[in-house]
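**Q** sequence and predicted structure are below.
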Amino acid sequence: MDKHIVLAAIAMAWSYHVAARITINIACSNFPPYYYVEDGACVRGRALDKIRQLNEKQKKYVFKLYVTSPARKTVDFQNRKFDMSLYSNINWGWDKSTVFASCIFYTNHEVFIARKDQVADNSAYFDDIATKRIVAINGFHYAFAHFNADREYLLKNFSIELTNTHQGNIMAVLLRRADVAIVTKSFLDDWRREHPDLSPDLVESKKYDQTYQFTAVVRKDSMLTKSEIDTLLGCDQR
């Protein structure tokens, strides 16, 4: 048989194989260190490594990224732009009648940070966050705000500036433009390693704003089932 015919047949079979896989779109919004969005693209982060693993573990689904933002995420989900949110939690503004949560596959925390010279020996400094000038991420759900991510609510009830980056929020505290920032603990640990000269100027709270119990949040009418995603995430036996 002509080798060109063989190659064409292989290509067609591969195309059919890929096309036959069910696409599951996963939301990617800037959420370091899990997702880093730069210039409208999801470029890196721990979640991308996890998604590669999901694709390598099976051949039924192909998991792809859909870039959105924390503030736009709910509307994009309602408009069926994506099917799943990874490193998420069903209590973060989801309509529970339309989604289900996987098992918990990872745990992390959010901490408050301030300049060390502001806190000094005041162990109660972080007890009343509402009296401080706060910087936080627009669209995030925070325990101190009763998980209400509505921008107008936050601006009305707190002295708060809503931004798009943890890095910028840390710098706002260091430059005294804010008293307190709320930062993902894993991001803060990475930042401290990368900035050993600045790290001693910061102190983090011993209490957490919240403990993340990370799951996948999946559209109920997608083809992906809870047992399948639990198995793929490796937490179904825990």
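**A** Everything's here; your move.
**Q** drop to CA atoms for contacts and neighbour counts, all remaining ones
**A** OK.
**Q** check contacts around Asn108.
**A** 184-186, 211-214 (Cα atoms under 8 Å, 6 or more residues apart in numbering).
**Q** of these, which is the nearest to Tyr87?
**A** Phe214 (4.9 Å; Cα to Cα).
**Q** that closest one: which element?
**A** In this assignment (DSSP states H and E), Phe214 forms part of strand 202-219.
**Q** now Leu188
**A** helix 185-194.
**Q** on that earlier part again, next helix or strand past the strand holding Phe214?
**A** Assigned by DSSP H and E, the successor of strand 202-219 is helix 226-233.
**Q** for that next one, packing partners?
**A** Counting contacts by 3 or more Cα pairs under 8 Å, 6 or more residues apart in numbering; DSSP states H and E, helix 226-233 packs against helix 46-57.
**Q** next secondary structure after the helix it packs on?
**A** Beyond helix 46-57 on the C-terminal side, the first helix or strand identified by DSSP H and E is strand 61-67.
**Q** report the inter-axis angle for the strand holding Phe214 versus helix 185-194.
**A** 140 degrees (axes from the mean of the first three to the mean of the last three Cα atoms, to 10 degrees).
**Q** how far out from the middle of the chain is strand 202-219?
**A** 10 Å (Cα atoms, centre = their mean, to the nearest Å).
**Q** what residues does that strand touch?
**A** Outside strand 202-219, the residues that touch it by Cα under 8 Å, 6+ apart are 83-90, 98-116, 119, 126, 142-144, 174, 182, 224, 229.
**Q** in it, what counts as buried?
**A** Of the residues in strand 202-219, 202-205, 208-210, 212-219 count as buried by neighbour count, 16 or more other Cα atoms under 10 Å.
**Q** try this one side by side with the last:
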Amino acid sequence: MPAFMRYVVRVVTMSLAGLTAGQVAAEQVVTVGAAYFPPYVVKSEQALHPGLLPQLLDALNQLQDDYRFINRPTAIARRFTDFKEGRNDMAWFENPAWGWQGIDHNVVDMGLEDFEVFVARSDGGRDQGYFEDLQSKRLALYNGYHYAFAGFNATPAFLRKNFNATLTYSHDSNLLMVLHDRVDIAAVTRSYIDDFLQRHSQYAGQLLISQRVDQSYRHKALIRPGAAISPAEFADMLERLRANGELAKIFEPFHITVMASATDNSVTANATD
């Protein structure tokens, strides 16, 4: 090959390599904490679907090339430390009242709404009045979760003393305890009940679901100050997914309401409440 041609090939190769390197450098990684919270974050061995958080990650990564969203496993109690120490840039499907007080964060309204309700065994003449008095019942709760009926106090000793609570690390176990009369009531999200009955259709019609709502989950995304992505950028991405129907495709099969638009996309910087 003539010297000139070898020079041209070398220049083109170097240019392509530089372009590829530039593209890689431009794609900034954003880590999202993934704490068990079905059907948003599920245990693979129990699920018929990958979880809603991974599906939203994929949709965001297909939407744009500036950021690459990845999930990083964490735990309900550990997620606060992981966020503060920078191991995770974001926490999704959150509420600032769930233990985030005093931790600096920015808030983006995701425009997604779910509900936490109470579930009992459908038994004889039992009706909605069964859910009025919780303190006289045996409750099954998820350890570390913040419940509105308990004033968002997640302390195990408080819940055991005041609500005769059995605390577990499995929503399936809580519903199975209800079905087998080991506890009276479990508190779970409405979306999780749908997920449970998809996997355990033999229990259809055996659960009494409360009309009483413990709390409405108007899901928020929390962003660590100093993260590569800004709250405004993330809010814009969610609105694009809302507009193209991807949010509805992911969430509506689980009866999670996709709002027409996020009512409050304002950003709260360094929030402490």
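**A** That came through fine. If you're wondering where the values come from, they're calculated on a predicted model, not measured in any experiment.
**Q** quick check: TM-score for this pair?
**A** With the length set by TM-score structural alignment, normalised by the length of structure 1, the two chains reach a TM-score of 0.86; 234 aligned residues with a Cα RMSD of 2.6 Å.
**Q** now do the helix holding Leu188 of structure 1: which elements does it pack against?
**A** Contacts defined by 3+ Cα pairs under 8 Å, 6+ apart place helix 185-194 of structure 1 against strand 106-115.
**Q** show me which positions of the helix or strand following the strand it packs on end up buried.
**A** Per DSSP H and E, strand 106-115 of structure 1 leads on to helix 116-119 as the next helix or strand towards the C-terminus. Buried residues in helix 116-119 of structure 1, defined by neighbour count with 16+ other Cα under 10 Å: Val119.
**Q** tell me which residues touch the residue sitting nearest the centre point of structure 1, please.
**A** Structure 1 has Phe31 as the residue nearest its centroid, 4.2 Å off, counting by Cα atoms, centre = their mean. By Cα under 8 Å, 6+ apart, Phe31 of structure 1 lies in contact with nothing.
**Q** nearest to Val62 of structure 1 among the contacts of Asn108 of structure 1?
**A** Taking Cα to Cα as the measure, Phe214 is the one of these closest to Val62 of structure 1, at 21.3 Å.
**Q** quick one: the strand holding Phe214 of structure 1 aligns where in structure 2?
**A** With TM-score structural alignment applied, strand 202-219 of structure 1 matches the range 207-224 in structure 2.
**Q** what's the mean distance for the strand holding Phe214 of structure 1 versus structure 2?
**A** Superposed on structure 2, strand 202-219 of structure 1 shows a mean distance of 0.8 Å to its aligned residues (mean Cα distance after the TM-score superposition for structure 1).
**Q** which residues are contacting the helix ranked longest in structure 2?
**A** Selection of the longest helix in structure 2 by residue count, based on DSSP state H, yields helix 3-26. If you take Cα under 8 Å, 6+ apart as the criterion, helix 3-26 of structure 2 is touched by 66-67.
**Q** next one: it to chain centre, how far?
**A** 42 Å.
**Q** same question, stretch 183-193 of structure 1
**A** Counting by Cα atoms, centre = their mean, stretch 183-193 of structure 1 comes out at 14 Å from the chain centroid.
**Q** can you give me the buried ones in it?
**A** By 16+ other Cα under 10 Å, the buried positions in stretch 183-193 of structure 1 come out as 183-185, 187-188, 191.
**Q** matching residues in structure 2 for it?
**A** Matched against structure 2 by TM-score structural alignment, stretch 183-193 of structure 1 falls on residues 188-198.
**Q** what lines up against Ala124 of structure 1 once you look at structure 2?
**A** That one, Ala124 of structure 1, aligns with Gly129 by TM-score structural alignment.
**Q** what's around its match, how many residues?
**A** Gly129 of structure 2 is flanked by 10 other residues according to other Cα atoms under 10 Å.
**Q** with the one 3 residues further on instead?
**A** Counted by other Cα under 10 Å, the residues lying close to Glu132 of structure 2 total 10.
**Q** one more: the one 4 residues further on?
**A** Applying other Cα under 10 Å, we find 11 other residues in the vicinity of Ser136 of structure 2.
**Q** likewise for the one 5 residues further on?
**A** For Leu141 of structure 2, the neighbour count with other Cα under 10 Å is 28.
**Q** that one -> structure 1?
**A** Aligning on TM-score structural alignment places Leu141 of structure 2 opposite Ala136 in structure 1.
**Q** from Thr68 of structure 1, how far off is the nearest residue to its match once chain neighbours are set aside?
**A** Spatially, and ignoring its direct neighbours in sequence, Ala136 of structure 1 is nearest to Leu162 (5.1 Å; Cα to Cα, 6 or more residues apart in numbering). Taking Cα to Cα, to the nearest Å as the measure, Leu162 of structure 1 and Thr68 of structure 1 are separated by 17 Å.
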